[in-house]
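1. mind folding the following:
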Amino acid sequence: MSRRGSQGSVDARPRSWRSRLRRLLPTAGRPARAVVAGFAMAVGVGTALLSLPVAAASRESTDFVHALFTATSAVSITGLAVVDTGSHWSTFGQVVILVLIQAGGLGIMTLASILGLLVSRRLGLGMELTAQRETRSLQLGDVRRVVIGVIRLSLLFEVVIAVVLGARLLIAYDYSPGDAVYSGIFHSVASFNNAGFSLHSDSMTRFVADPWISLTVSLAVIAGGLGFPVLFEVGRRLRGPHRWSMHAKITLGATALLLLIGFVFITASEWRNEHTMGGFGVPTKLLAGFFAAVMPRSGGLNSVDVGEMTSASLLVQDVLMFIGGGSGSTAGGIKVTTFALLAFVIVAEIRGEPTVHVMGRRLASSVQRQALTVALLSVGLVMLTTITLLSITPFSLDEVLFESISAVATVGLSTGITADLPPIAQVLMSALMFIGRLGPVTLAAALALRDRPRRYELPEERPIVG
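-> Sure, this is the predicted structure:
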């Protein structure tokens, strides 16, 4: 087609996918600002509601810092707590926390899935991609399918988990029907959304020998940590793993490997520890070890006392928490895909290969730079936080490093020092949970969606490395 004259001229060329996206999602041109504003508003509303006297069991207003910390922890689906959830908050307060967890979980899964669809235009979602590949555009119907799909899948998992937990509590633990239903729903939402909140002061330690509770919660955390794109793709192509996308294969493979490594190392380290697993029989030790290996991916619950674990176990959990779960999921961390891609880059460099090949595909250099950026910025944030907390608190390096990674990776596990942190440290931890939840998502999206062509290249030079 040709352009018209200067009067009333229009460009009849197809609109780029970016311009189409801005028409569909007005804030997509500046995703970071819109996302941060939305989640900050949720934190503000949650803080205001939790500060009300009706939100506390004592009917007295909760301290602002404690309300802010709890609201941030719930919205960022972390699970760190400065007050006991079951005893400090009234039913109203607990429902507010539950709603914040659900909103945060759905928001993160929806946001990450849509941004992932924007970046790759293909996450195995089966959304009539032929036209999309031709026009390089994102259609409004695709966004609608993602949002509806996330909500439906989340509610399906949460209902099934709540039924299993509620039935077990009713049958085996003499809960009243109302308490069993309420506890089942609360822990179902918390576990699937990878939020470490529990109505029990000892988290899940009372259920350490109960496979019905422990395995159900563990599987819920794993499912939530895989992410909507992977769950949807696996569900549609269950009998055709060879047709799964690279993203799904990497996420599932890396998740299985990390769970196995965590299970072996943590169980071996705690096998004879009388303060954790030493007094249990072999089946309970194995069950507790599996539970402890699952929770660092961002679950945040515990069936043994984390504060009594060996330094080796804490260090293994530090690594697992930092890596986190799958992209587009409720889990935190730098994500298993980022970790796996960096591993592939290292292997290719060791072999002296000019490009990185993964599962029959060449890995784009831009993706390699994005993974490296996310990982190194996260390392820097953890180190800065650890140094700051060491300077303003009396706790040991093991405790402070564990707490810092748990906040930055939005995990929720703690050695028990959270409530004893000074107010300034609790405010700092609130900021870390907020940054840790939104930072990797918005940063990765900004890096991937950025397109700044360079019209020239400078002469090449190779400095000495190592």
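2. from here on, contacts and neighbour counts on C-alpha atoms
-> Noted.
3. which residues in the chain form strands?
-> In the chain, the strands defined using DSSP state E lie at 357-358, 361-362.
4. highest mean neighbour count out of the ones you listed?
-> A comparison of the strands of the chain by mean neighbour count, using mean count of other CA atoms under 10 Å, puts strand 357-358 on top with a mean of 14.
5. tell me which other helices or strands it touches.
-> helix 336-351 (3 or more CA pairs under 8 Å, 6 or more residues apart in numbering; DSSP states H and E).
6. can I get the strands of the chain in JSON lines with distance to residue 245?
-> Shown next, in JSON lines, are the strands of the chain (distance: least, CA to CA, whole Å):
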{"stretch": "strand 357-358", "distance to residue 245": "11"}
{"stretch": "strand 361-362", "distance to residue 245": "11"}
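7. sequence B follows; please return its structure for comparison with A:
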Amino acid sequence: MPVRSAAPRRFGPATTVLVGYAAVVGTGFLLLALPIAKAGPGGAHPLDALFTSISAVSVTGLVTVGTAEHWSLFGQVVILALVQTGGLGIMTLASLIGLAVARKLSLGSKLSTSAETQGVGLADVRRFIVGAIAVSLIVEAVGAVVLAVWFATAGGFAPLRAAWYGVFHSVSAFNNAGFTILPRGLVPFVGDPVVCLVLSALVLIGSLGFPVLDELRRYPRTPLRWSMNTRLVLWGTVVLTALGTVFVTAVEWGRASTFGPLDWPTKLLAGFFQAAQTRSGGFSTVDVGQLDDATLIVMDVLMFIGGGPAGTAGGIKITTFGVLFFILVAEMRGRSAVNVFGKRLSRAVHRQAITVSLVAVGAIVASTAVLALLSDEPVDRLAFEAVSAFATAGLSTGITPDLPPAAQALLLVLMFAGRLGPILLASALAVRVRPLTYEFPKERPIIG
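-> Next up, the predicted model:
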């Protein structure tokens, strides 16, 4: 009898996404390790190259070396390409190439893109890909032009340098990456309304997520047609940014090391800017390491929540937090169903939100404990770095470059896992799913 050859093993959608991101990270590492990528003689340290590559692909913005001083123009271009690739998504870009070449998408491409974006239906994948690319390029182009003109006129930079600064920071902001190549960072622009408001707008727009931006484009004047996802993201973004602005501004108002020396309009602008960056932006116009402990705790919470799903922001997502909030409200009111904006939530969504949140909390707590064992830095600072890494926010108290290599490696893992998402990572690592064909009898333990 003829022996039938074994069928080639196919990766599942989640595993394909993991492999795709790993391949791009590896490519970025190899490019950044080249001597041409480093400013000055010699090449970059392998850990610095790998850390920067993962930080860029995961659109986090944490760094072990200064982006402006350590990397050459070639290195900065590589970082920007990695940011754009990571922000849009590996599978999104791969599917776009497939559309351009074959004029159609295979089922595997649709499944991989849907898994990567975590919620885009198969029927909407093609529109999602085209829309995501179009929105990204248009918004980034507008931001780049405004910033370039402002850097050239008000900033006093040479035209070509101003143009490069405009393009780099527009792409970095829209993709919620937080990388900056300005010689002194954004601190000199703490009172500059154009730079601060443009960067904040780009961060907030990118954090909404492409499904929300698509609905806003299609139904700009008919909010009743907006989905629950869009309403949760919009309301959550407004409320969290407003509350964050009020809290940060109030706490830091008179502190000599942060907002104290600023006039009151600049204090308001700085408070709004820092609150907006917790969506996952990662920029800062003040020394984050000098912020009050209470401010850092609130920023931990805001970074942990993050932005909208299927976008460039990190965190557990505003929709996940919103579901948990409405579950709490329903339980406190003694209601059996959870209703949000006139619609009832599926119980499967309850479980997904709780699972994502608990996995994220577990990852951050465990990593903070390990960081405390590896470093002598204060625990609150280590927790801030861990939350920022897992939520791909990129804000830092300034201790990351001074951490031991093992601690930096842990942050590296957190950034990669945080970008892919706890559920995506877990499903990719799972061997198989075995559905139960039976149910156990019900029983209730005592809660509280």
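8. re earlier: nearest to residue 248 of the first structure, out of the strands of the first structure?
-> strand 357-358 (12.7 Å; CA to CA).
9. enumerate residues external to the closest one that contact any of its residues.
-> The contact list for strand 357-358 of the first structure (CA atoms under 8 Å, 6 or more residues apart in numbering) reads 246, 344, 348, 363.
10. quick one: that strand to chain centroid distance?
-> Taking CA atoms, centre = their mean, to the nearest Å, the mean C-alpha location of strand 357-358 of the first structure is offset from the chain mean by 26 Å.
11. ok, longest helix in the first structure?
-> If you go by DSSP state H, the first structure has its longest helix at helix 140-172.
12. buried stuff in that one?
-> 142-143, 146-147, 149-151, 154-155, 157-158, 160-170 (16 or more other CA atoms under 10 Å).
13. residues in the first structure aligned with stretch 237-257 of the second structure?
-> The alignment of stretch 237-257 of the second structure onto the first structure (TM-score structural alignment) covers residues 255-275.
14. give me the number of residues near residue 343 of the first structure?
-> 12 (other CA atoms under 10 Å).
15. so what does it match up with in the second structure?
-> By TM-score structural alignment, residue 343 of the first structure lines up with residue 325.
16. residues in contact with residue 222 of the first structure?
-> By CA under 8 Å, 6+ apart, the contact set of residue 222 of the first structure is 192, 294.
17. what separates it from residue 20 of the first structure, distance-wise?
-> Separation of residue 222 of the first structure from residue 20 of the first structure (CA to CA, to the nearest Å) stands at 35 Å.
18. kindly report the same for residue 257 of the first structure.
-> Using CA to CA, residue 257 of the first structure is found at 40 Å from residue 20 of the first structure.
19. looking at the two, which is more packed in?
-> Ranked by neighbour count (other CA under 10 Å), residue 257 of the first structure and residue 20 place residue 20 first, with 17 against 11.
20. so that one sits against residue 138, correct?
-> Yes. Residue 20 of the first structure lies in contact with residue 138 (CA atoms under 8 Å); the separation is 7.1 Å.
21. what's the burial count for residue 248 of the second structure?
-> 26.
22. residue 354 of the second structure: what's it in contact with?
-> Residue 354 of the second structure makes contacts with residue 324, as judged by CA under 8 Å, 6+ apart.
23. need the contact list for residue 272 of the second structure.
-> 241, 242, 244, 245, 246, 249.
24. residue 254 of the first structure now?
-> Residue 254 of the first structure makes contact with 336, 337, 340, according to CA under 8 Å, 6+ apart.
25. if you count contacts, what does the longest helix of the first structure end up packed against?
-> Judged by 3+ CA pairs under 8 Å, 6+ apart, helix 140-172 of the first structure is in contact with helix 91-120, helix 177-192, helix 211-226.
26. centre of the chain to the longest one, how far?
-> Chain-centre distance of helix 91-120 of the first structure: 10 Å, with CA atoms, centre = their mean.
27. which residue in the first structure aligns with residue 307 of the second structure?
-> Match for residue 307 of the second structure (TM-score structural alignment): residue 325.
28. so its match touches residue 331, yeah?
-> Yes. Assessed by CA under 8 Å, residue 325 of the first structure is found in contact with residue 331 at 4.9 Å.
29. need the overlap of contacts for the two.
-> Common neighbours of residue 325 of the first structure and residue 331, using CA under 8 Å, 6+ apart, are 225, 226, 297, 298.
30. which two from the contacts of strand 357-358 of the first structure end up farthest apart in space?
-> The widest separation within those (CA to CA) is 17.3 Å, between 246 and 348.
31. let me have the helices and strands packed on helix 140-172 of the first structure in CSV, adding distance to residue 396 of the first structure as columns.
-> Shown next, in CSV, are those (distance: least, CA to CA, whole Å):
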stretch, distance to residue 396 of the first structure
helix 91-120, 31
helix 177-192, 29
helix 211-226, 29
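32. how about the contacts made by the residue nearest the centre of the first structure?
-> Nearest to the geometric centre of the first structure sits residue 331, at 1.9 Å (CA atoms, centre = their mean). Contacts for residue 331 of the first structure (CA under 8 Å, 6+ apart) come out as 193, 194, 224, 225, 226, 297, 298, 299, 324, 325, 410, 411.
33. let's see 10 Å
-> Shown in contact with residue 331 of the first structure (CA atoms under 10 Å, 6 or more residues apart in numbering): 76-78, 105, 108-109, 192-195, 221-227, 296-299, 321, 323-325, 409-411, 437.
34. next: residue 220 of the first structure.
-> Applying CA under 10 Å, 6+ apart to residue 220 of the first structure gives the contacts 157-158, 160-161, 187-194, 214, 299.
35. show me the helices in the stretch 251-400 of the second structure, by range?
-> Here the stretch 251-400 of the second structure has its helices, by DSSP state H, counting those that start in this stretch, at 264-277, 293-305, 318-332, 347-374, 379-390.
36. I'd like the distance between the residue mapped onto residue 54 of the first structure from the second structure and residue 51 of the second structure.
-> By TM-score structural alignment, residue 54 of the first structure lines up with residue 36 in the second structure. Distance of residue 36 of the second structure to residue 51 of the second structure, given as CA to CA: 18 Å.
37. quick one, which of those two is more surrounded?
-> For residue 36 of the second structure versus residue 51, neighbours defined as other CA under 10 Å are more numerous around residue 51 (23 against 18).
38. and the equivalent of residue 349 of the second structure over in the first structure, how far is that from residue 226 of the first structure?
-> In the first structure, residue 349 of the second structure lines up with residue 367, judged by TM-score structural alignment. Distance of residue 367 of the first structure to residue 226 of the first structure, computed by CA to CA: 20 Å.
39. thank you kindly, that will do.
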